[in-house]
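Student: Below is the sequence, then the predicted model.
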Amino acid sequence: MPASTPPKTSLVFRHGQRTSHHNLKLATEPTPTIDAHQVLVKIRAVALNYRDIGIANSTYPFPIKDDVVPFHVGDRVIANFDVNHFYGPQPDYLHRLGGPIDGVLREYVALPATALFPADCKLSFPQMASLVCTGTTVWNALYGNMPLKPGHTVLFQGTGGVSITGLMFAKAAGATTILTSSSDEKLRMVQTKFGGADHTINYKTTPDWAAEVLKITDGRGVDFILENGGSGTIKQSIDAITPGGVIAVIGFLAQAAQEDMPDVATLALVKQCVVRGIAVGSKQLLEDLVRFVVNKDLQPPVDKTFGFGYDDVLAAFDYVKQGNHVGKVCIELGN
């Protein structure tokens, strides 16, 4: 792409009082300057996560805020979520975009060159953005500990970005898939729009969904569960997992009352399963998943894309909070 001089000022969204995402402020600020080890990135798409709602309303439980650069002006790049997390477990929460350091809901951002890698693929900018948090989280869940293999069975809770992206990865890897939702309409949409799961369960009409999973698997249980609910669903997840299986704890959307908290330690001991917390993933995992997506010619699922105007951004946050999306919700900036 031809070189261009960045503007002296650019738009950026900042938190006001962190009681609601409707307190976001749109500001014009000096475009970031860079040093010899940084890259000035023109943001083209941003994918929203429920974490962004949590930060905006103060319910998020984690802390908030070489001389040759291996890129050329105009290169398409992807940035890792944690700019200091290159491989292995995440050592701390101090370098995560949109938390302890400024995020990317802005026109330009200065990032360390080491946090970036070239995006030599045909994916759209929103699709690439969707891989940074959601894609890496799923890849970490399926390959960060015990690797997913053909013939394994994977259960995904809900129809949000993590579940639909995971469904795409698992099907491409030759796994059997089970998808749960409270909405038959959403399950039908997944079947028609995203290739569908091998089995679906409506947990509203089938509240003992773990028993249904055991029925589907002839009593064996599933090898992987992407646990989006948290304490409110973890007991059934342990009931549904096969001995030695992996429960990847990703979300906290269904919290149990204190008096209903399950005894996870005893349940996991009996089932001999791995209950593993997932905090997105490393740059190495992100690079691995991008290669997988490109080699398999996959299309990351973007449900809806909004513009970068103030009203559009608030509408995007509202859309995520409503929970009606199937796939990722993104914000796309102009050329």
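Tutor: Everything's here; your move. Model, not experiment: these values are computed from the prediction.
Student: only C-alpha atoms for contact and neighbour calcs from this point on.
Tutor: Will do.
Student: quick one: the helices in the protein?
Tutor: Using DSSP state H, the helices of the chain run over 50-56, 125-130, 136-143, 161-172, 184-193, 209-216, 234-240, 264-271, 283-295, 310-322.
Student: will you turn those helices into TSV that also has mean neighbour count and distance to Val222?
Tutor: Output for the helices of the chain, formatted as TSV (neighbours: other Cα atoms under 10 Å; distance: least, Cα to Cα, whole Å):
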stretch	mean neighbour count	distance to Val222
helix 50-56	19	26
helix 125-130	24	26
helix 136-143	26	13
helix 161-172	25	13
helix 184-193	15	19
helix 209-216	18	8
helix 234-240	23	6
helix 264-271	13	12
helix 283-295	18	23
helix 310-322	16	29
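Student: between those helices, which gets nearest to Lys328?
Tutor: helix 161-172 (4.5 Å; Cα to Cα).
Student: Which residues does the closest one contact?
Tutor: With contact meaning Cα atoms under 8 Å, 6 or more residues apart in numbering, helix 161-172 is reached by 134-135, 137-139, 148, 154, 156-157, 176-177, 179, 190, 194, 197, 226, 296, 298, 300-302, 326-329.
Student: Try it again at 6 Å.
Tutor: Contact with helix 161-172 is made by Thr134, Val138, Phe156, Gly327, Lys328, as judged by Cα atoms under 6 Å, 6 or more residues apart in numbering.
Student: With distance to Pro70 as new columns, can those residues be given to me in JSON lines?
Tutor: Shown next, in JSON lines, are the contacts of helix 161-172 (distance: Cα to Cα, whole Å):
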{"residue": "Thr134", "distance to Pro70": "26"}
{"residue": "Val138", "distance to Pro70": "28"}
{"residue": "Phe156", "distance to Pro70": "38"}
{"residue": "Gly327", "distance to Pro70": "33"}
{"residue": "Lys328", "distance to Pro70": "30"}
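Student: another one to put next to it:
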Amino acid sequence: MSTQTVFRLTQAEGISGLHATQEPIPTPGPHELLIKIHSIALNYRDTAIATSTYPLPIRDGVVPTSDMAGSVVELGPLVTGFEVGDRVIPPVSASYLYGAFKEGVDAYGSVEDGMLREYVVLPAHIVVKLPTGAKIGFREWAAVVCTGATVWNAFYGNVALRPGDTVLLQGTGGVSITGLVFAKAAGAIIIVTSSSDEKLEKAKALGADYTINYKTHPNWAAEVLRLTNGEGVDHIIENGGLGTIEQSLECVAASGVISLIGFLSNAGQQSQPSILMPALVKAVVVRGVRGGSKHQLEEVVRYMGKHELAMPVGKVFGFNREEIVAAFEYVASGKHFGKVCISLD
């Protein structure tokens, strides 16, 4: 029987606990697809799982990562709508396909085995087929599985982003840069914050209208209000958590939306209900966003295909233990701009 290389995570060892194993290439069941993985994209969530700082359950020995792009190599006998050679991506969760988020949903790579391997079998009904005409590579498609659906949920899952709206993006990681690409295509005015002038220059090159270095402007909310003539911003992608929410509430516009996505600056912070008073005063929507559904990912794929949007991939690593560990460590360091991918081609 043919085998494949699969990476599993020994939880107690952190990122260095990623170990290669040789396992059988699975055979698809009647309603399943066997997919050859061409590219894997990393998220901050993956490093949190590897370092045991992820706030949700983790299974020891799990195959990590949720984001990949691949091609169909074998169909189960009852599968329709797919052909061998189709390029595909999965949603981040097999149980979050349509409608509102429900308690208990979690992505691949924490409890359920994820994508850090050469081949995977998935139920055909969860898989998203990629457009044939779009000139977008496997790396760029892998880069939008989690962040693309998450940002789409933030921009269109409640109060829809409109042309001319102002968007604030915190940082220059995968979620924020995905938000920059989508918001620019939608005709929004974009403000990006970062502690790195070099990264802010890259954000400008991608279309950011204004940038703020939060090291030189620690009260960055005041700068946001200055840039918006005191009106504030309509949409905020809130990546920082408790460490940044107070300033987000300060600079959000009346009836604006704050999408709570990240928890990067939660350490050492205590919840203070009083800081939420501006949300009441401004009638602001403060909305938790736990990824996006398969349906939202399908909308992302159509949008990207129509506009030929290629997601920025800042760095690519190889599919071997040394490079994969380096990729995880690179994302954990926060030095990356946009997405980081692992290439199997």
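Tutor: Now that the structure is in, tell me what you want to look at. Please read these numbers as outputs of a predicted model, since none were measured by experiment.
Student: Could I get the TM-score for this pair?
Tutor: TM-score of the superposed chains, computed with TM-score structural alignment, normalised by the length of structure 1, equals 0.93; 326 aligned residues with a Cα RMSD of 1.6 Å.
Student: Tell me how far Arg291 of structure 1 lies from Asp82 of structure 1.
Tutor: For Arg291 of structure 1, the distance to Asp82 of structure 1 equals 19 Å [Cα to Cα, to the nearest Å].
Student: Relative to Gly277 of structure 1, tell me which of the helices of structure 1 wins on proximity.
Tutor: Of the helices of structure 1, nearest to Gly277 of structure 1 by Cα to Cα is helix 136-143, at 8.7 Å.
Student: Would you mind getting the angle between that closest one and helix 283-295?
Tutor: Relative orientation of helix 136-143 of structure 1 versus helix 283-295 (axes from the mean of the first three to the mean of the last three Cα atoms, to 10 degrees): 90 degrees.
Student: could you give the angle of helix 136-143 of structure 1 to helix 161-172?
Tutor: 40 degrees.
Student: equivalent range in structure 2 for helix 136-143 of structure 1?
Tutor: Mapped onto structure 2 using TM-score structural alignment, helix 136-143 of structure 1 covers residues 149-156.
Student: Contacts for that stretch, please.
Tutor: Leu161, Gly179, Ser259, Gly291, Gly292, Gln296, Leu297.
Student: Now it on structure 1. Mean distance?
Tutor: Here the mean offset of stretch 149-156 of structure 2 against structure 1 after fitting is 0.8 Å, by mean Cα distance after the TM-score superposition for structure 1.
Student: OK, contacts around the residue nearest the centre of structure 2?
Tutor: Nearest to the mean C-alpha position of structure 2, by Cα atoms, centre = their mean, lies Thr147 at 2.1 Å. Counting by Cα under 6 Å, 6+ apart, Thr147 of structure 2 touches Val175.
Student: hmm, 10 Å instead?
Tutor: Under the criterion of Cα atoms under 10 Å, 6 or more residues apart in numbering, the neighbours of Thr147 of structure 2 are 41-43, 67, 92, 153, 173-179, 291-292, 297, 339.
Student: and what of Tyr214 of structure 2?
Tutor: Applying Cα under 10 Å, 6+ apart, we find Tyr214 of structure 2 in contact with Gln170, Gly171, Val192, Thr193, Ser194, Ser195, Ser196, Asp197, Trp220, Ala221, Glu223.
Student: quick one: the equivalent of the third one over in structure 1 and Val213 of structure 1, what's the gap?
Tutor: Alignment of Val192 of structure 2 against structure 1 is given by TM-score structural alignment, with Leu179 as its counterpart. The spacing between Leu179 of structure 1 and Val213 of structure 1, counted by Cα to Cα, is 10 Å.
Student: and what of Gln127 of structure 1?
Tutor: To Val213 of structure 1, Gln127 of structure 1 is 31 Å away according to Cα to Cα.
Student: again with Ala316 of structure 1
Tutor: With Cα to Cα as the criterion, Ala316 of structure 1 and Val213 of structure 1 are 34 Å apart.
Student: and what of Tyr60 of structure 1?
Tutor: From Tyr60 of structure 1 to Val213 of structure 1 the distance is 31 Å (Cα to Cα).
Student: now, among the contacts of helix 161-172 of structure 1, which is nearest to Glu107 of structure 1?
Tutor: Out of the contacts of helix 161-172 of structure 1, the member with the shortest distance to Glu107 of structure 1 (by Cα to Cα) is Lys328, at 20.5 Å.
Student: so Ser234 of structure 1 touches Glu227, yeah?
Tutor: For residue 234 of structure 1 the amino acid is Ile, not Ser. Yes: proximity of Ile234 of structure 1 to Glu227 meets the contact threshold set by Cα atoms under 10 Å, at 7.1 Å.
Student: list residues touching both of the two?
Tutor: Ile247, Val249, Val275.
Student: Burial check on the equivalent of the last one over in structure 2, number of neighbours?
Tutor: Taking TM-score structural alignment, Val275 of structure 1 has Val286 as its aligned residue in structure 2. As a burial measure, the neighbour count of Val286 of structure 2 was computed by other Cα atoms under 10 Å and equals 18.
Student: so what's Lys193 of structure 1 up against?
Tutor: Lys193 of structure 1 neighbours (Cα under 10 Å, 6+ apart): Leu187, Pro301, Asp303, Val326.
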